[in-house]
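1. Structural data only, the sequence is not supplied:
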C-alpha cells in the first residue's frame, strides 16, 4: 500500500523538522533559493495562463505544478519549515533549540527571497523586452496585483490589515496541509495528487503566500505598479510572514502533533471485559 497512516506521517513530520534544523548553511540556502525560484516561475506561469485564457480558475488549476516540483526535488519553502521545525522542538529532540529553529527560518527566508527575486528580474525583462517597451498584458496584470494587495489593504486601515493577516493564516493552513499530504503516500503520483488539492484551494481563493508575494510584488514594482517598497514590506510581506507562521504551526503542525503523535487514551481504555462464561458441562 502506498498510503501512510496518520501516526506514521506525524512522526515523519517531526523527523523532517529535525533534519532541516541540523542541515548545513550551504544546503539550506541552496534548497531555499531553488524553492523560491520554482514557486515564482509557477506564479508567473499561472498569471500568464489566467491572462491568456481569461479564466483565473485555469491558472489556479495549473499553479500547483510548481509546488509539486519543488517538494519532489527536496527544496524548502519558509511556509513548510514554519510548520515542521517547531515540532522537533516541541518533541524535545536532542540538540534542537529555539536558536536552531530561528536560524533555519532566517536562512530559508533569505534563500526564498533571493530565488524569487531572480525570477522577478528575469520575468520583468521578458515582459518588457529587456525594459525597452511597456509591459505586456501579463506584466500589466502583475502590476495591478501588487497595487490592490498593498495600498488596497492600506486604504482600509485596520480592517485591511486584519483581512491580510487572516488571508495569510488561511494560506499556510492550506499550503502546509499540502506539505503534510505529500507524506501520506510513498508513490510520486500519490504525493502529487495529495499536494495538488490544498494548493489549488489556496491559490484560487487569493490567500496571501509570503514566497509567492516575494515574486509578485518586486516584479510589480519593476513593471510600473503604483506602490512602493515600503508599502510592500509593511502592508504585505511582514504581516503575511506572521500570518503564514500562525496558520501552518497552529492549524496543521500543532493539530496533527496533538492528535496523531500525542494521542490520548481511549475513553474506555480502563474498562475490563467480563470473563467469558464457562461452557456448560
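-> Yes, it's here. Just so it is clear, the structure is predicted and the values come from calculations on it, not from any experiment.

2. Going by C-alpha atoms from here, please, whenever you check contacts or count neighbours.
-> Noted.

3. Where do the helices of the stretch 1-150 of the chain begin and end?
-> Along the stretch 1-150 of the chain, the stretches classed as helices by DSSP state H, counting those that start in this stretch are 6-21, 25-53, 56-62, 64-72, 78-90, 98-127, 137-148.

4. Of those, flag the one that's most buried.
-> Each of the helices of the stretch 1-150 of the chain was assessed for mean neighbour count using mean count of other C-alpha atoms under 10 Å. The highest is helix 78-90, with a mean of 25.

5. Now do that one: which elements does it pack against?
-> With contacts taken as 3 or more C-alpha pairs under 8 Å, 6 or more residues apart in numbering; DSSP states H and E, helix 78-90 sits against helix 6-21, helix 98-127, helix 158-182, helix 238-248.

6. ok, second structure coming up, stack it against the first:
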C-alpha cells in the first residue's frame, strides 16, 4: 500500500494545509460547496439505507463513500481544514498567517453550508413530491433526527450542552483521522481503506459532524420537524463546530505534529547528528541514522491532491 512514514506524513500535512490558504475566495468557496453537497448526499443515502433496511450499521458502512469521493476530488470540509491549516501555521509555512487561516475557515464554512443546504432543499422536494405530500419514511426519520439532536439536548440543560460538545470533539477525532488517512498511502486503495474506517465509526456512533448537520437540520426544518432555527444553531451547530475544532486539533493534528515533526540539527554544531524525528522512520531498515539521505519533500500541489495516484 506504499505506507508513508509518520515523519513524511507530517511534511505532507503541513504542505497541504499551506496550499489551502493560497486559493482565491471563489475557488475556496467552490471547493467547499461541492464538498458540502457530496457529504450531504452521502448522509441522505446512509439514512435511507438505515431506515429502509433497519440496519444502522449498514448505513454507517456505506456513508464513507461520499467522504472518500469528495477528498479524492480535492474538495474541502471545515472539519479537515480545522486540522490541516493550523499545522501549516504552527510550522510557519510561507503565507500561512492567523488572518489567512481564519479567512480560510470562514470561506470553507460558507461553502459547506451552501452545498449542504442546497442538497437539503433538493432532498426535501424528493421526499415530499415537491411538498405536495407528507414526507416519506426517510424524510420522517431525518425530521426525528433534527428534533432529537436539538430539543433532546436542550432538555438536559448544561449536561446536554456538554454532551453535544463532547460528541463534536469525538466526531472530528475520527473524521480528521480519516482526512490524515488520505495522506498515509500513495495508492488509491490504501487511501480509501485509511479514510473508510474512522469515518464509519463516527457515523455509527452518532457523533456530531458540523457539515452533516448542515444538511440534516435544514432538511428537518423544511420537512416540518418540531424545532426552530435558533434551536438548531444554539443546541447543535455552534457547539458542534467548536467541538469539531477542538477534537481535530487536540487528538489528531497536534499529537502528530509534535511527535513526528522534522527537527533540524543545531546550525554550526560540529558533528551534530540528525534528530530522532528525522531518522526515526528509516531506522526500521537498520541503516545508521547518520547515513540516512535527505528525503525530498512533496510540493504543495503534490500534497494537496490524493487523487493523482501519488501523494496528497
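-> Arrived safely, thanks for sending. What you see is a predicted model; the values in this text were computed from it and never measured.

7. Determine how far stretch 115-124 of structure 2 lies from the middle of the whole chain.
-> Taking C-alpha atoms, centre = their mean, to the nearest Å, the mean C-alpha location of stretch 115-124 of structure 2 is offset from the chain mean by 20 Å.

8. average gap between it and structure 1?
-> Relative to structure 1, and after both are superposed, stretch 115-124 of structure 2 has an average distance of 0.2 Å to its aligned residues, where the measure is mean C-alpha distance after the TM-score superposition for structure 1.

9. can you list the residues that contact that stretch?
-> Counting by C-alpha atoms under 8 Å, 6 or more residues apart in numbering, the neighbours of stretch 115-124 of structure 2 from elsewhere in the structure are 32-41, 44, 130-131, 135, 139, 211-212, 214-216, 218-219, 222-223.

10. Please apply the same query to stretch 94-111 of structure 1.
-> By C-alpha under 8 Å, 6+ apart, the list of residues contacting stretch 94-111 of structure 1 reads 18, 20-22, 25, 28-34, 36, 76-78, 81-82, 85-86, 88-89.

11. still on that earlier bit, ok, which of the helices of the stretch 1-150 of structure 1 comes nearest residue 241 of structure 1?
-> Counting by C-alpha to C-alpha, residue 241 of structure 1 lies closest to helix 78-90 out of the helices of the stretch 1-150 of structure 1; the figure is 8.3 Å.

12. Give me the angle between that closest one and helix 158-182.
-> 70 degrees (axes from the mean of the first three to the mean of the last three C-alpha atoms, to 10 degrees).

13. in the superposed pair, what's the mean gap between helix 78-90 of structure 1 and structure 2?
-> Its match in structure 2 and helix 78-90 of structure 1 itself, once the structures are fitted together, sit a mean 0.4 Å apart by mean C-alpha distance after the TM-score superposition for structure 1.

14. In structure 1, what stretch matches stretch 170-177 of structure 2?
-> Residue correspondence for stretch 170-177 of structure 2 in structure 1, counting by TM-score structural alignment: residues 170-177.

15. The matching stretch: how far from the chain's middle?
-> When distances are taken as C-alpha atoms, centre = their mean, stretch 170-177 of structure 1 is centred 6 Å away from the chain's centroid.

16. Likewise for stretch 26-34 of structure 2?
-> Relative to the chain's own centre, stretch 26-34 of structure 2 is displaced by 15 Å; criterion: C-alpha atoms, centre = their mean.

17. try stretch 24-40 of structure 1
-> On the basis of C-alpha atoms, centre = their mean, stretch 24-40 of structure 1 sits 14 Å off its chain's mean C-alpha point.

18. repeat for stretch 65-81 of structure 2
-> For stretch 65-81 of structure 2, the distance to the chain centre is 7 Å (C-alpha atoms, centre = their mean).

19. And for stretch 81-94 of structure 2?
-> Distance of stretch 81-94 of structure 2 from its chain centroid, counting by C-alpha atoms, centre = their mean, is 15 Å.

20. now do stretch 48-64 of structure 2
-> How far stretch 48-64 of structure 2 lies from its chain's middle: 20 Å, per C-alpha atoms, centre = their mean.

21. on that earlier part again, same list (the helices and strands packed on helix 78-90 of structure 1) but as a markdown table, adding distance to residue 54 of structure 1.
-> Written out in a markdown table, the entries for those read as follows (distance: least, C-alpha to C-alpha, whole Å):
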| stretch | distance to residue 54 of structure 1 |
| --- | --- |
| helix 6-21 | 39 |
| helix 98-127 | 18 |
| helix 158-182 | 24 |
| helix 238-248 | 28 |
